[in-house]
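Chemist: starting from these lines, generate the structure:
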Amino acid sequence: MPDDAISQATTGVFRRIFRTLGICLVIVASLLCFPHWLPWMIAAWILWHTLAVMKGSPGYWPLFACTLILAIRLVPRTPAMMLLAVAMVAIAVWRFRSRSRPEITLRYRWLSPVMLAILWGLMFVEYRRSATCNHEVGYDPERPIVCIGDSLTQGMIPDPGYPGQLATMVRPTVINLGASGIATGPAIGILERAMVHRPQAVIIELGGHDFLKFHSRASTKANLVKMITLCRTNDCEPILMEIPRGFMIDPYASLERELAYEFDLQLVDDRWLRHIVLMSPAAPPGMWFKDAQLSDDGIHSNPRGSGVIATFVADALVEVYGDQVLRSRK
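Modeler: As a prediction, the model looks like this:
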């Protein structure tokens, strides 16, 4: 075999290897993507499909891959999200079946990118609005804000948790009712007793220990619904903190977003906890920057981390009540 042929064959093999590794890395990155950035992950796969189509390729596999990732991640089953997923599958199937007839795919090559861009835009608007309180909520500086949750709310002694630092950021009194190891069931009783304080908002950080104690997603959702209903019955606004229960596969995935969409709630998206985990001794890049670590054990916030969580919660309160809830305007 001539040297040029050997060189070309070797180059082709390495090209296929690097392409396969690249695809695997993109898939892993998509599975690791924070829920907050989910629309942009989908946009990346649609862009990949668009570039493939513009080069004359059928471009069906990026759509199949994206749809499979969405199914694994258990994304919220909202109308626009489901419409986009169905469209991606339908377009992928059509392009797969038409792969042997390039004249058809070339003639309509702009059809699928334009259609997917429009559907993605609708999904993006819906996804962002689903995590935001879209109704008016009255503000009363005399009524406190109650924080209910497990040890992530209670704090690790001597740190009083994020509620302690939240109290320095907002005007209303902040009451910390966190209890280490608590699941959603027992927390209902705590919330019922908390109504004696006449809170105007309740920050709910629960569900992590339901997962650790093998409670079902359905029972956890039912308990959270009871807490939301109890808050609304007593004229206070529930605010949910999204709990990530795994980096790639989470059987509770989208639970809090689903509830936020159904009940028009303000959501503190899961970045608040992922920041703590990633900037800890247990994970990179935190393990390389000791002075910037937000946790000392890999999950519970230290005072620096509690300040970060409090900032996320304060931002959520501003979304609901406006800047008037803050001690000083930003």
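Chemist: every contact and neighbour count from this point should use C-alpha atoms.
Modeler: Noted.
Chemist: now do the helices in this structure.
Modeler: 3-32, 38-54, 61-73, 79-97, 102-107, 111-130, 151-154, 161-166, 184-194, 208-212, 217-233, 255-263, 271-278, 303-321 (DSSP state H).
Chemist: which of the ones you listed sits closest to residue 240?
Modeler: Residue 240 lies closest, by CA to CA, to one member of the helices of the chain: helix 255-263, at 6.7 Å.
Chemist: hang on, the earlier thing: let me have the helices of the chain in CSV, extended by mean neighbour count.
Modeler: What follows is the helices of the chain, written out as CSV (neighbours: other CA atoms under 10 Å):
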stretch, mean neighbour count
helix 3-32, 13
helix 38-54, 18
helix 61-73, 19
helix 79-97, 18
helix 102-107, 14
helix 111-130, 17
helix 151-154, 23
helix 161-166, 25
helix 184-194, 16
helix 208-212, 17
helix 217-233, 17
helix 255-263, 21
helix 271-278, 21
helix 303-321, 21
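Chemist: make CSV from these and add distance to residue 202 to it.
Modeler: CSV is the format used below for the helices of the chain (distance: least, CA to CA, whole Å):
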stretch, distance to residue 202
helix 3-32, 30
helix 38-54, 27
helix 61-73, 28
helix 79-97, 28
helix 102-107, 54
helix 111-130, 19
helix 151-154, 12
helix 161-166, 12
helix 184-194, 9
helix 208-212, 18
helix 217-233, 7
helix 255-263, 14
helix 271-278, 17
helix 303-321, 10
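Chemist: which stretch among the ones you listed comes nearest residue 243?
Modeler: Using CA to CA, the helices of the chain put helix 208-212 closest to residue 243, at 6.5 Å.
Chemist: structure for this one too, so we can compare:
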Amino acid sequence: MDAKLGRRGLITRGAGGFVLCLTGKTLAQEPRPLRLLMLGDSITAAYGLSRGEGLPARLEAALRGKGRPVTVIDAGVSGDTTAGGRARLDWSLAEKPDAVIVALGGNDGLRAIEPRTSRANLAAILDTLKARGIPTMLAGMYAPPNLGADYGREFAGVYEALAREHPEAVFYPFLLEGVAGDSALNQPDGIHPNPRGVDEMVRRLLPAVETLLEKVRPA
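Modeler: Predicted structure coming up:
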């Protein structure tokens, strides 16, 4: 017996001719994977690691392991600052993401850039994403301790203030939570996570990322 799908059901061909078997409903299409863009620096760009060991790839694997069809787009550039991320935002959004994780600022701290400058750049990025209706997560960063307590407080305050000003965004206070300062989870430079460190980041990030994805409106 031959069979093919018609507009209203399954059409079968037997010895007696054609028979239309009404299904009563149309077959559901598989949902397309959500597109999650990570706008970041070397932490996002898998510095010192293979691409498959990097944060975007490992986050995508973890999400898919939980039954979430998500493609994580790596928009990380090693050495990038908040100014660099702001400058290439429109280019990155050409990927048409459904949601964005903003993970910038580490290099601003390493370069002792004025926190008010970092804040202005991040605010511009968040304002653009909000205007376009793209659900966003802001991942915070801390400044290196050698820059002093005052600078550190002001730098951390940038993210806290932006989180208050953008309550629509999911706020994850410190991208390297549980990894920074642990030699077992970092590469020899003490700055970039090793594969174990990336997996720990993913484990901690996952609940916040899932909250972000819940904000995506169905297409």
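Chemist: can you calculate the TM-score here?
Modeler: Here the superposed chains carry a TM-score of 0.71, computed using TM-score structural alignment, normalised by the length of the second structure; 172 aligned residues with a CA RMSD of 2.2 Å.
Chemist: nearest to residue 178 of the first structure, out of the helices of the first structure?
Modeler: Among the helices of the first structure, helix 151-154 sits nearest to residue 178 of the first structure (CA to CA), with 4.1 Å.
Chemist: what range in the second structure matches the closest one?
Modeler: Per the alignment by TM-score structural alignment, helix 151-154 of the first structure matches residues 42-45 in the second structure.
Chemist: stretch 190-206 of the first structure too?
Modeler: If you align by TM-score structural alignment, stretch 190-206 of the first structure falls on residues 88-104 of the second structure.
Chemist: now the terminal residues of the matching stretch, how far apart.
Modeler: One end of stretch 88-104 of the second structure sits 12 Å from the other (CA to CA, to the nearest Å).
Chemist: what's near enough to touch residue 177 of the second structure?
Modeler: Residues counted as contacts of residue 177 of the second structure (CA atoms under 8 Å, 6 or more residues apart in numbering) are 201, 204.
Chemist: out of the helices of the first structure, which gets nearest to residue 242 of the first structure?
Modeler: Closest of the helices of the first structure to residue 242 of the first structure is helix 255-263, at 5.6 Å (criterion: CA to CA).
Chemist: of all the helices of the first structure, which lies closest to residue 246 of the first structure?
Modeler: The nearest among the helices of the first structure, by CA to CA, is helix 3-32 at 9.2 Å.
Chemist: and that closest one, what does it pack onto?
Modeler: For helix 3-32 of the first structure, the packing partners by 3 or more CA pairs under 8 Å, 6 or more residues apart in numbering; DSSP states H and E come out as helix 61-73.
Chemist: what range in the second structure matches the helix it packs on?
Modeler: Using TM-score structural alignment, helix 61-73 of the first structure finds no match anywhere in the second structure.
Chemist: go ahead and name everything in contact with that helix.
Modeler: 27, 30-31, 42, 45-46, 48-49, 85, 88-89, 91-92, 248-250, 253.
Chemist: now do that helix against helix 79-97, angle only.
Modeler: Angle, helix 61-73 of the first structure to helix 79-97, by axes from the mean of the first three to the mean of the last three CA atoms, to 10 degrees: 140 degrees.
Chemist: quick one: helix 61-73 of the first structure to helix 38-54, angle?
Modeler: Using the same axes, to 10 degrees: helix 61-73 of the first structure against helix 38-54 is 160 degrees.
Chemist: from the chain's centroid, how far away is helix 61-73 of the first structure?
Modeler: 17 Å (CA atoms, centre = their mean, to the nearest Å).
Chemist: angle of it against helix 3-32?
Modeler: Going by the same axes, to 10 degrees, helix 61-73 of the first structure makes 30 degrees with helix 3-32.
Chemist: what's the match for residue 51 of the first structure in the second structure?
Modeler: Residue 51 of the first structure maps onto nothing in the second structure, by TM-score structural alignment.
Chemist: and residue 51 of the first structure, how close does it get to residue 63 of the first structure?
Modeler: The value you get for residue 51 of the first structure to residue 63 of the first structure, if CA to CA is used, is 12 Å.
Chemist: what's the answer for residue 237 of the first structure, then?
Modeler: For residue 237 of the first structure, the distance to residue 63 of the first structure - CA to CA - is 39 Å.
Chemist: could you do residue 275 of the first structure as well?
Modeler: 30 Å.
Chemist: again, but for residue 207 of the first structure
Modeler: 32 Å.
Chemist: what's next to stretch 32-51 of the first structure, contact-wise?
Modeler: 30, 59-63, 66, 113, 116-117, 120, 123-124, 127, 247-248, 269-271.
Chemist: can we see that at 7 Å?
Modeler: The contact list for stretch 32-51 of the first structure (CA atoms under 7 Å, 6 or more residues apart in numbering) reads 30, 59, 60, 62, 63, 66, 113, 124, 247, 248, 269.
Chemist: quick revisit: out of the helices of the first structure, which is closest to residue 140 of the first structure?
Modeler: Comparing the helices of the first structure by CA to CA, helix 303-321 comes nearest, at 9.5 Å.
Chemist: who are the packing partners of that closest one?
Modeler: helix 161-166, strand 266-268, helix 271-278 (3 or more CA pairs under 7 Å, 6 or more residues apart in numbering; DSSP states H and E).
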